[in-house]
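J.: Just to be clear, the model below is a prediction. Sequence and coordinates:
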Amino acid sequence: MAKIILFNKPYGVLSQFTDDRGRPTLADHIKRKGFYAAGRLDFDSEGLLLLTDDGALQHQISHPRQKLPKTYWVQVEGSVDDEALNALRRGVSLKDGLTAPAKARRLAEPRVWPRVPPVRARKSVPTSWLELTIREGRNRQVRRMTAAVGFPTLRLIRMAIGNWQLGALAPGEQRLEEVFVAPGVTSAPARRPQRPRHRR
């Protein structure tokens, strides 16, 4: 049996255990030895990060060829219209090529934890939320996709990777699970993420 840690990575924490610039890292939160991040989450993004003690499972989760769906809740600047949603669903042209079609829908403002530091939103410009599911792993892809359709990302929370969900984990919290790893078997497609039990 392999072990996997589901970790709610806070804003401003690196998805690695060391940093020569003294920034917060996984070492400040993950004290169990022998676990390594399966994939990454940007410094300025929040939410689900998976760590495992099993090299085969780490490869299955993180390798681009596996194309595990990753679901994000995205706060963007502006009121998202149907044209932008349809563009995301078709695929967006970025500098490194056309993205694969994404699942995209409007999301009522979710009850999530306050971000520290708070999002700097302009009072004169409304914000809205999207749920976006992609199967690629390009650098800062979600942020580039929303910007390309005219709605810059203000806040990004990853809610699910495959069938692993953030659930009720608060920032900095973690949950340990045991999983059976069979050769060539990857996790099942994601279900719609459960809403975390946090309020602003």
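T.: That came through fine. Numbers count the residues shown, from 1 in each chain.
J.: from here on, contacts and neighbour counts on C-alpha atoms
T.: OK.
J.: isn't Ser15 right next to Ala38, touching?
T.: No. Using C-alpha atoms under 8 Å, Ser15 is not in contact with Ala38, being 9.5 Å away.
J.: Give me the spatial nearest neighbour of Arg175, chain neighbours excluded.
T.: With sequence-adjacent residues excluded and distances taken as C-alpha to C-alpha, 6 or more residues apart in numbering, Arg175 is closest to Leu6, at 5.1 Å.
J.: Next one for the comparison:
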Amino acid sequence: MGKYRYILFNKPYGVLSQFTDSSGAARHTLKDYIAVPGVYPVGRLDWDSEGLMLLTDCGQMQHRLSHPQFRHPRTYWVQVERIPDAAALRQLQQGVVINNYQTQPALVRLFDIEPAIPPRSHPIRFRKNVPTAWLEMTLTEGKNRQVRKMTAKVGFPTLRLVRVAIAYLQLGDLQPGQWRYLTSEEESLLKLWQQRQQRN
């Protein structure tokens, strides 16, 4: 069996997390950026979300990182409308009820200053009299549009969403639309994580 391939990709805004688009809408897909045959995305990022994606041709790793049974942290930088107060942050940390589902506890902190990330290709809607704030949120589950639903539930709608980490893997200085293979150190960390999951 040959060596598996692992790719990190910084998905821009307005790109589907798949290689084909059957809708006929001529939307951008992963095929516009990654010309590596046989690799598939691990999990998804919504069309209007940005940031870190992992692609691989290792089916077992894909399963481990996609299946809800195997919880792993995913970290997001989230720009929200208005500035969340301590009560809202506490609610997000403890979990909120969305569609009769109680979300798992999350790590949530408010940034003191805006994180240094490239501007979005399509700017967020700007409202002169409404301030915005940035949160760092680390979740161990990935339900459909969960971060957006969580912040909306506590009264602070998401304006921009960027995933910056998956388990041990970091977005780092990878620019929107760029991809690279994992380093040998990153591969080792990922495989170590997989072995720990198998033992649990």
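T.: Ah, there it is. It should be emphasised that the depicted structure is a prediction, and the values quoted were computed from it without experimental measurement.
J.: Show the contacting residues for the residue nearest to Arg175 of the first structure.
T.: Leu48, Leu49, Leu50, Leu51, Trp164, Leu166, Gln174, Arg175, Leu176, Glu177 (C-alpha atoms under 8 Å, 6 or more residues apart in numbering).
J.: Out of those residues, name the ones that lie in strands.
T.: Leu48, Leu49, Leu50, Leu51, Trp164, Gln174, Arg175, Leu176, Glu177 (DSSP state E).
J.: still on that earlier bit, which SSE is the residue nearest to Arg175 of the first structure in?
T.: Element membership for Leu6 of the first structure (DSSP states H and E) is strand 2-9.
J.: In that strand, which residues are buried?
T.: By 16 or more other C-alpha atoms under 10 Å, the buried positions in strand 2-9 of the first structure come out as Lys3, Ile4, Ile5, Leu6, Phe7, Asn8, Lys9.
J.: What residue in the second structure is paired with the first one?
T.: With TM-score structural alignment as the criterion, the equivalent of Lys3 of the first structure in the second structure is Arg5.
J.: With Arg135 of the first structure instead?
T.: By TM-score structural alignment, Arg135 of the first structure lines up with Thr140.
J.: The residue of the first structure positioned farthest from its centre and Glu77 of the first structure: what is the separation?
T.: Distance from the C-alpha centroid of the first structure, by C-alpha atoms, centre = their mean, peaks at Ser124 (28.2 Å). According to C-alpha to C-alpha, to the nearest Å, Ser124 of the first structure and Glu77 of the first structure sit 11 Å apart.
J.: so where is stretch 155-162 of the second structure in the first structure?
T.: Alignment of stretch 155-162 of the second structure against the first structure: residues 150-157, by TM-score structural alignment.
J.: Just list the residues touching the most centrally placed residue in the first structure, thanks.
T.: The residue lying closest to the centre of the first structure (C-alpha atoms, centre = their mean) is Arg158, at 2.5 Å. Applying C-alpha under 8 Å, 6+ apart to Arg158 of the first structure gives the contacts Ser45, Glu46, Gly47, Leu48, Lys70, Thr71, Tyr72, Trp73, Leu166.
J.: Which member of those residues is positioned nearest Val185 of the first structure?
T.: Lys70 (17.4 Å; C-alpha to C-alpha).
J.: residue range for stretch 65-76 of the second structure in the first structure?
T.: Mapped onto the first structure using TM-score structural alignment, stretch 65-76 of the second structure covers residues 61-72.
J.: The first structure: strands as residue ranges?
T.: For the first structure, strands defined by DSSP E occupy the ranges 2-9, 36-37, 46-52, 70-77, 93-94, 97-98, 103-107, 127-134, 153-161, 164-165, 174-179.
J.: Redo the ones you listed as TSV? Include distance to Val142 of the first structure.
T.: Below are the strands of the first structure laid out as TSV (distance: least, C-alpha to C-alpha, whole Å):
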stretch	distance to Val142 of the first structure
strand 2-9	17
strand 36-37	20
strand 46-52	13
strand 70-77	8
strand 93-94	11
strand 97-98	13
strand 103-107	11
strand 127-134	8
strand 153-161	8
strand 164-165	18
strand 174-179	24
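J.: Need the winner for burial among those strands.
T.: strand 46-52 (a mean of 25; mean count of other C-alpha atoms under 10 Å).
J.: what about that strand, how far off from the second structure?
T.: Strand 46-52 of the first structure, aligned to the second structure and superposed, deviates on average by 0.3 Å (mean C-alpha distance after the TM-score superposition for the first structure).
J.: before we move on, the earlier item: mind telling me what the residue farthest from the centre of the first structure corresponds to in the second structure?
T.: Alignment note: Ser124 of the first structure maps to Asn129 in the second structure; criterion TM-score structural alignment.
J.: what's the spacing between that match and Glu81 of the second structure?
T.: To Glu81 of the second structure, Asn129 of the second structure is 11 Å away according to C-alpha to C-alpha.
J.: just Gln91 of the second structure next, same as before
T.: Look at Gln91 of the second structure and Glu81 of the second structure: by C-alpha to C-alpha, they are 17 Å apart.
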